[in-house]
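1. Here is my input; please provide its structure:
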Amino acid sequence: MTERVMIVTGGSRGIGAATARLGAKAGYAVVVNYASNEAAAKAVVADIEAGGGTAIAVKGDVGVEADIVALFEAADRLGPLAALVNNAGVVDAVAPVAEMSADRLDRMFRINITGSFLCAREAVKRMSTARGGQGGAIVNLSSAAAKLGLGGARVDYAASKGAIDTFTVGLAKELAGEGIRVTAVRPGIIATDIHASGGEPDRVEEIAPSLPMRRAGTAEEVARAILWLLSDEASYSTGTIIDVSGGRSILP
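-> Next comes the predicted model:
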């Protein structure tokens, strides 16, 4: 019960899994949250334990408030919460706004926006020095889409990440005097399976040649930025949003 605890939502794969592994190496006890892929989450936990670290896998949908509360209660059993990485998110198939259903929009915003708000709420209750906590840091996952808009493709996803940018700045100002720093990263095209979940399994290979660096990024490259923002090396940074996009500034 003496270890600093990190919660990584959506921690079973991609950027979340890379962040969980690096977090353990940095000395955190890691809570690997997952929505459905138990085997992948347990594999991350096994990797961390094999390296001498502490980790647990906790199932929970960040689109469901009760699951979020249960996630944080599970983390409480490991020790004091020091870091939250709001990584869990979804994309959907390419579609113009004229063809988007209310159900699609509800799912997108409930998971990508409301889930991040509620996870931050629970983290603040535990970390705020004004509430008896020891302080800490929150890193939100935005996206280059927040600036690109993704017109004709995924405006809903882009809008959800634009909301995360605003949320990050506002929450940072709200908590600056309570010992909690709030920052974000904006990944660009990263080689993870999120593209397949949106119906485009070959998207990375198709887009990579048109990117400024002529390649996609890796989950580990994004995770390193997240761990820096969580660390004492970033002690005077709050409200900061770092682009990890290989120079991508326009939609290919």
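
2. When you work out contacts or count neighbours from here on, use the C-alpha atoms and nothing else.
-> Fine.

3. buried stuff in stretch 140-154?
-> By neighbour count with 16 or more other C-alpha atoms under 10 Å, stretch 140-154 contains the buried residues 140-150, 154.

4. for comparison, sequence B:
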Amino acid sequence: MPPLTLVTGGSRGIGAATVRALADRGHDVVVGHRTGAAEAAAVVADAEARGVRAVAVRADVTDPDEVDALFAAAGELGVVTGLVANAGVTAHLGDLADTPVDVVRQVLDVNLLGVVLCARRAAQLMSRRRGGAGGSIVAVSSSAATLGSAHEYVHYAAAKAGVDALVVGLAKELADDGVRVNAVAPGLVRTGIHAGAGDAGRLDRVTGRVPMGRPGEPEEIAPAIAWLLGPEAAYCTGAVLRVAGGL
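-> The predicted model follows:
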């Protein structure tokens, strides 16, 4: 049977590019999404055109019941062997002192709690000690986790730093259970997340910070995620792979 990988936030940006990269490598894929049903359907059609099975499942990763339902729906295709915990949001740009509490909570919930809940469920299902077949978890972190993102979204940076800590600790917990846990930390990438935070021009404005002099493309992040899921990375766990143009 081909590997079966669940990608949260799979309807657009890095998530959609990851689905395509995995489909090219023979993975059956589950496209998790909260909004963008039409975009998710298009990603599924693209994956199927590449010769694999694919399905879109709507779920809010901050809701444990919906996370359980997401994995249950994925399980209808077969045994889930991979998780890409990619769903994320910045929602607001500005100093922390000017950021509404509800926005802070939303960003922490989606970017940290959502990853924790998805990784927790994946661990329950994949762990050989618990009767699973093993597998691989890749979280999508951010270069913000080490840069802090002052005057932009320090709460988002804090959430991504939490993701990095989760990866290190969970990798050690699951190392004997046949489950590898890693992360990819992109830098400035050309996706809709900037417009979603209310600043569509941010990417072009801050590109000068990047040593390579340009933003990345989702298609430049996805292969790193796919590599961490694959057999070539069999001895890699607890790593945070930075793909950020030198940032």
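
5. Please state their TM-score.
-> After superposition, the two chains reach a TM-score (TM-score structural alignment, normalised by the length of the second structure) of 0.97; 247 aligned residues with a C-alpha RMSD of 1.0 Å.

6. related to what we said a few turns ago, closest one of the buried residues of stretch 140-154 of the first structure to residue 30 of the first structure?
-> residue 140 (16.6 Å; C-alpha to C-alpha).

7. Give me the mean distance between the helix or strand containing that closest one and the second structure.
-> Secondary structure assigned from DSSP states H and E places residue 140 of the first structure in strand 136-141. Following the fit onto the second structure, the mean deviation recorded for strand 136-141 of the first structure is 0.4 Å by mean C-alpha distance after the TM-score superposition for the first structure.

8. Go through the buried residues of stretch 140-154 of the first structure and say which is closest to residue 99 of the first structure.
-> Nearest to residue 99 of the first structure among these is residue 154, at 11.0 Å by C-alpha to C-alpha.

9. show me what contacts the closest one?
-> By C-alpha atoms under 8 Å, 6 or more residues apart in numbering, residue 154 of the first structure lies in contact with 91-96.

10. Now intersect the buried residues of stretch 140-154 of the first structure with the helices, please.
-> Among these, the residues falling in helices (DSSP state H) are 145-148.

11. can you map out the strands along the second structure?
-> Using DSSP state E, the strands of the second structure run over 4-7, 28-33, 54-58, 82-85, 135-140, 179-186, 240-243.

12. Columns distance to residue 111 of the second structure on top of those, output as CSV?
-> Output for the strands of the second structure, formatted as CSV (distance: least, C-alpha to C-alpha, whole Å):
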stretch, distance to residue 111 of the second structure
strand 4-7, 14
strand 28-33, 14
strand 54-58, 17
strand 82-85, 9
strand 135-140, 9
strand 179-186, 13
strand 240-243, 16
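
13. List just the one of these that sits closest to residue 70 of the second structure.
-> Proximity to residue 70 of the second structure (C-alpha to C-alpha) singles out strand 54-58 among the strands of the second structure, at 6.5 Å.

14. Return the distance of the closest one from the chain's centre.
-> Relative to its parent chain, strand 54-58 of the second structure has a centroid offset of 16 Å by C-alpha atoms, centre = their mean, to the nearest Å.

15. Give me the residue at the spatial middle of the second structure.
-> residue 86 (1.6 Å; C-alpha atoms, centre = their mean).

16. Can you list which of the contacts of residue 154 of the first structure carry over to the second structure?
-> By both residues aligned by TM-score structural alignment, their matches' C-alpha atoms under 8 Å, those still in contact after alignment to the second structure are 91, 93-96.

17. And the residues you listed, which two are furthest apart?
-> Top of the distance list for these (C-alpha to C-alpha): 91 and 96, 13.7 Å.

18. Right, I'll call it a day here.
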